[in-house]
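Asker: Okay, sequence plus prediction incoming.
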Amino acid sequence: MVAEAKPSLITNVPPSFYAQSDRATDAWLSAKRRDDNVEDGLWRIHNTLYDLTDFIDKHPGGPMWLEMTKGHSGVTRTFVRRGYSLLLQSIDFPENWVPSKEAKNWIQRYVSYIYVPIFYCFLYLYTFSMRMLLSIVKGHKVHINHFLPFIVPITMYLFGGNHTLIEALKIFSIIILSGSFMFSIIALNADHHHPEVVHDGDPVRKSYDWGLYSVDTIMDRQELRGNTLLTLTNFGDHALHHLFPTLDHGILPELYDDFFATLLEFEAECQCYPWFFETIKGQFQQLSRIETMKLDSHERYLLKHGRQMKSK
């Protein structure tokens, strides 16, 4: 039996500045603050205003997010989802995973097979350069932690023996390029981009809650389950991570029995594929996909298991 769920709280309306090329975090927050028009110094969670000033320094996740969301309702999404990353929304990637004939040209579909791996090497440099550029052009705030990586070449130059500054910078560049490539190939191919995973534009469940929606947009990798090292270094146990982002990853494997039982109860399943090449292949297949799915996740589940939709 499929339980009736409350309407999704995931917003379908982007903030005012979303259409602009400048889509960094500060712009998103500024747009939300202008759109929500919350009394200055307060936070809105759903339709209730809160004064969290005395709680900022006690927040287990640190004060930054509460400080950034003061004066608008952006904290509502975090409160509902218990975790929200603006990183991917802050960057206009040259990859387009949205299945759309209008939004995706042939270069994005096929030439991306060539230029995307090259872009992986420069992701770190790209994000840093964009932050600096936006701070100059748009006046976005620059945080001191943005410059922490430069401690490495400075330390190599000062304490690395006879290395010149140029040699230290060359070694640092190799570290950054290789680290960027490894991070990108793991993170961007990890758990969300596969033609069998729901993307923007695909049909969604007619009756769903946030948990089911999250599971529909996630894939897991078989070989990572049960291996703590691989899980921590390769974004493993990803479905449980999204459902319980505040729990230690060492605890997540204990939840699998209840997780699978809940999926069965709600006639859902989490896509799971062999790691590593299957997920990379799926990511490029998703880059090429322009047709949206014909059925939503629940309908595909029933079809797969030879069952029919229940009449309302």
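Answerer: Yes, it's here.

Asker: C-alpha only now, for contacts and for neighbours.
Answerer: Fine.

Asker: residues in contact with stretch 144-162?
Answerer: Phe128, His163, Thr164, Leu165, Ala168, Leu169, Ile171, Phe172 (CA atoms under 8 Å, 6 or more residues apart in numbering).

Asker: just the residues you listed now: which is nearest Asp51?
Answerer: Phe128 (33.6 Å; CA to CA).

Asker: Tell me which two in the contacts of stretch 144-162 are the farthest apart.
Answerer: Pairwise over the contacts of stretch 144-162, using CA to CA, the maximum falls at Phe128 and His163, 25.4 Å.

Asker: mind checking how far stretch 29-41 is from the chain centre?
Answerer: In terms of CA atoms, centre = their mean, to the nearest Å, the centre of stretch 29-41 is found 23 Å from the chain centre.

Asker: and if you look at stretch 269-287?
Answerer: On the basis of CA atoms, centre = their mean, stretch 269-287 sits 16 Å off its chain's mean C-alpha point.

Asker: Look at it and report the distance between its end residues.
Answerer: In stretch 269-287, first residue to last residue: 23 Å (CA to CA, to the nearest Å).

Asker: Also stretch 189-205?
Answerer: Terminal residues of stretch 189-205 are spaced 25 Å apart (CA to CA).

Asker: So what touches that stretch?
Answerer: The contact list for stretch 189-205 (CA under 8 Å, 6+ apart) reads 97-100, 213, 216-221, 234-235, 238, 271, 279-280, 282-286, 289, 292-298.

Asker: second one coming, line it up with the first:
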Amino acid sequence: MAPRTSSWPVWSNISSTDNNIKSADDWIEAHRMEDGAETLWRVHDELYDLEPWIKKHPGGPQWLEITKGTDITELFVTYHLNTKMVTDVIRKFYVRQAVTPRKSPFTFKPDGFYNVLKSRAAKQLSLVKPDNYTIKSMLVVDTYILVTLALCIGVSLTQNILHTLILAVLTGAVLGLGTVASHNFTHLKDNWRMYYVQLSMISVREWRISHVFSHHIFTNTVQDLEMTLLYPFIHWFPTDDKPFTVRLFPFLTPVIYPFIIPGQLAIRTFKGKNDIADLLIFVIPALLMLFGQLTVISALIAWLFIVMTSSFMFTFVGFSAPHHFPDNFHDGDNVNGEHMDWGLHQTYTSVERNEPIDNIFLTMATFGDHTLHHLFPALDHSLIPLLQDTFEDTCKEFGLDLTQKSAVTIARGQFKQLVRLTPNDPKRIP
């Protein structure tokens, strides 16, 4: 199929935007063919052989293993606050200059919004001890997952089928919120808590491609897999090729939410891309069968209710996060020029949400403080609030709008975006 039409000319004729990209592995393989990294790692216009560094990488080997053969410029810049230190390290692995221009519209000019904000954030965070804060996020996700496992045992002990199913739905809801909170740890260096998301059938490896490499870097564009994988059931772009079901019945799109995460498991199983971590999906059915009196069939039915409820909750929270408000940039909207500061792009694709309750249990389970999380994805979520004043001051300096919207307004906005056909005018570029 032909590539999707993009606001950015650089993506007008490349296969990584084709409609037949249906999995994270399809997407990363397309980038290996298109990024001009030549089986190496590309940062800006330079190629590096990081093979000797994979096992020494402080963030863990998986990051480099997955990205071999691709352009990692945005990941390199945004995942390392101390740019000078990591630049000194990576120079040891320099091979040669790339022979093709970068296929990305995003820039990181020294005096641009992102690098100015990043330098200020690094200075701010140098004054604190991160470990004093990260224990909070650990407590949050451990609590959600432990409550989920306890509820699983409760499901297995119920004798009434109706009570079993009601408790299974409750278990799935808590698991969904716990999965949202646990996603924090998939952004950090390799750690055992990142595997909590596997309980809801999400693959850490696949998630890092589709969410970290794709969504976080190319937010709301044709390169964002969270925008494209569900086509034609969900169509976020302001283009006139929306299926009539989306145009006429946008409020019915949540019908597919329970099937999204199990569907991704089916796709990677069919394509033979499962790994050993996928065995963790059987923890919940094992609890259902080992700690109670449920038959195998009853346990499987309860498990089905848990995972489908979890998928619904996780997807609803994700789509109700600040990205799909109709005033945000979505690919297909008009832009000024062929390039944009990456940090500006992140602010244009995320509306600020008014948090009625300042509680880390709530913010982590609902993708709170979302714009700052996108700007500094490698930071543990417990550190994000420390940058709020710095962020607001820098945005004011660059003339950026931080008007907050309520969670309800943003949630309703996603359905308005689903039916929006008219491109927005360009955002003001300082």
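Answerer: Thanks, I have the structure now. Keep in mind the model is a prediction, meaning the values are calculated, not measured.

Asker: Quantify their similarity with the TM-score.
Answerer: For this chain pair, the superposition-based TM-score is 0.80 by TM-score structural alignment, normalised by the length of structure 1; 280 aligned residues with a CA RMSD of 2.6 Å.

Asker: what sits against the alignment partner in structure 1 of Leu300 of structure 2?
Answerer: Aligned by TM-score structural alignment, Leu300 of structure 2 pairs with Leu169 of structure 1. Leu169 of structure 1 is in contact with Pro153, counting by CA under 8 Å, 6+ apart.

Asker: Relative to Leu88 of structure 1, how far out is Ser178 of structure 1?
Answerer: As judged by CA to CA, Ser178 of structure 1 and Leu88 of structure 1 stand 20 Å apart.

Asker: Sketch out the strands for the stretch 201-350 of structure 2, chain order is fine.
Answerer: 340-341 (DSSP state E, counting those that start in this stretch).

Asker: should've said the stretch 201-312 of structure 1
Answerer: 219-221, 271-273.

Asker: so which of those strands gets nearest Tyr120 of structure 1?
Answerer: Judging the strands of the stretch 201-312 of structure 1 by CA to CA, what sits closest to Tyr120 of structure 1 is strand 219-221, at 21.2 Å.

Asker: In structure 2, point out the residues matching the closest one.
Answerer: Going by TM-score structural alignment: strand 219-221 of structure 1 matches residues 351-353.

Asker: quick one, what contacts the residue mapped onto Ser311 of structure 2 from structure 1?
Answerer: Under the alignment (TM-score structural alignment), Ser311 of structure 2 pairs with Ser180 in structure 1. The contact partners of Ser180 of structure 1, taken as CA under 8 Å, 6+ apart, are Tyr120, Cys121, Phe122, Leu123, Tyr124.

Asker: Which stretches in structure 1 count as helices?
Answerer: For structure 1, the helices defined by DSSP state H occupy 25-36, 64-68, 74-81, 106, 112-121, 123-137, 151-159, 165-187, 210-216, 228-233, 238-243, 256-265, 277-288, 297-304.

Asker: For the third one, buried residues please.
Answerer: Same thing as helix 74-81 of structure 1. By 16 or more other CA atoms under 10 Å, the buried positions in helix 74-81 of structure 1 come out as Gly74, Val75, Thr76, Arg77, Arg81.

Asker: Can you tell me the closest non-neighbouring residue to the aligned partner of the third one in structure 2?
Answerer: Under the alignment defined by TM-score structural alignment, Thr76 of structure 1 corresponds to Thr73 in structure 2. Once its chain neighbours are removed from consideration, Thr73 of structure 2 has its nearest residue in Val43; the separation is 4.4 Å (CA to CA, 6 or more residues apart in numbering).

Asker: related to what we said a few turns ago, with distance to Pro14 of structure 1 added, can I get the helices of structure 1 in TSV?
Answerer: As requested, the helices of structure 1 are exported to TSV (distance: least, CA to CA, whole Å):
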stretch	distance to Pro14 of structure 1
helix 25-36	9
helix 64-68	18
helix 74-81	12
helix 106	27
helix 112-121	27
helix 123-137	20
helix 151-159	37
helix 165-187	25
helix 210-216	18
helix 228-233	32
helix 238-243	22
helix 256-265	30
helix 277-288	23
helix 297-304	24
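
Asker: and the gap between the nearest residue to Gly83 of structure 1 once chain neighbours are set aside and Ala239 of structure 1?
Answerer: Counting by CA to CA, 6+ apart, Gly83 of structure 1 lies nearest to Pro245, which is 6.3 Å off, once chain neighbours are set aside. From Pro245 of structure 1 across to Ala239 of structure 1, the span is 10 Å (CA to CA).

Asker: With neighbour numbers in mind, choose between these two.
Answerer: Between Pro245 of structure 1 and Ala239, counted using other CA atoms under 10 Å, the more crowded position is Ala239 (24 against 16).

Asker: so what's the counterpart of that one in structure 2 up against?
Answerer: Matched to structure 2 by TM-score structural alignment, Ala239 of structure 1 sits across from Thr371. Shown in contact with Thr371 of structure 2 (CA under 8 Å, 6+ apart): Gln346, Thr347, Ser350, Val351, Glu352.

Asker: Done for today, thanks.
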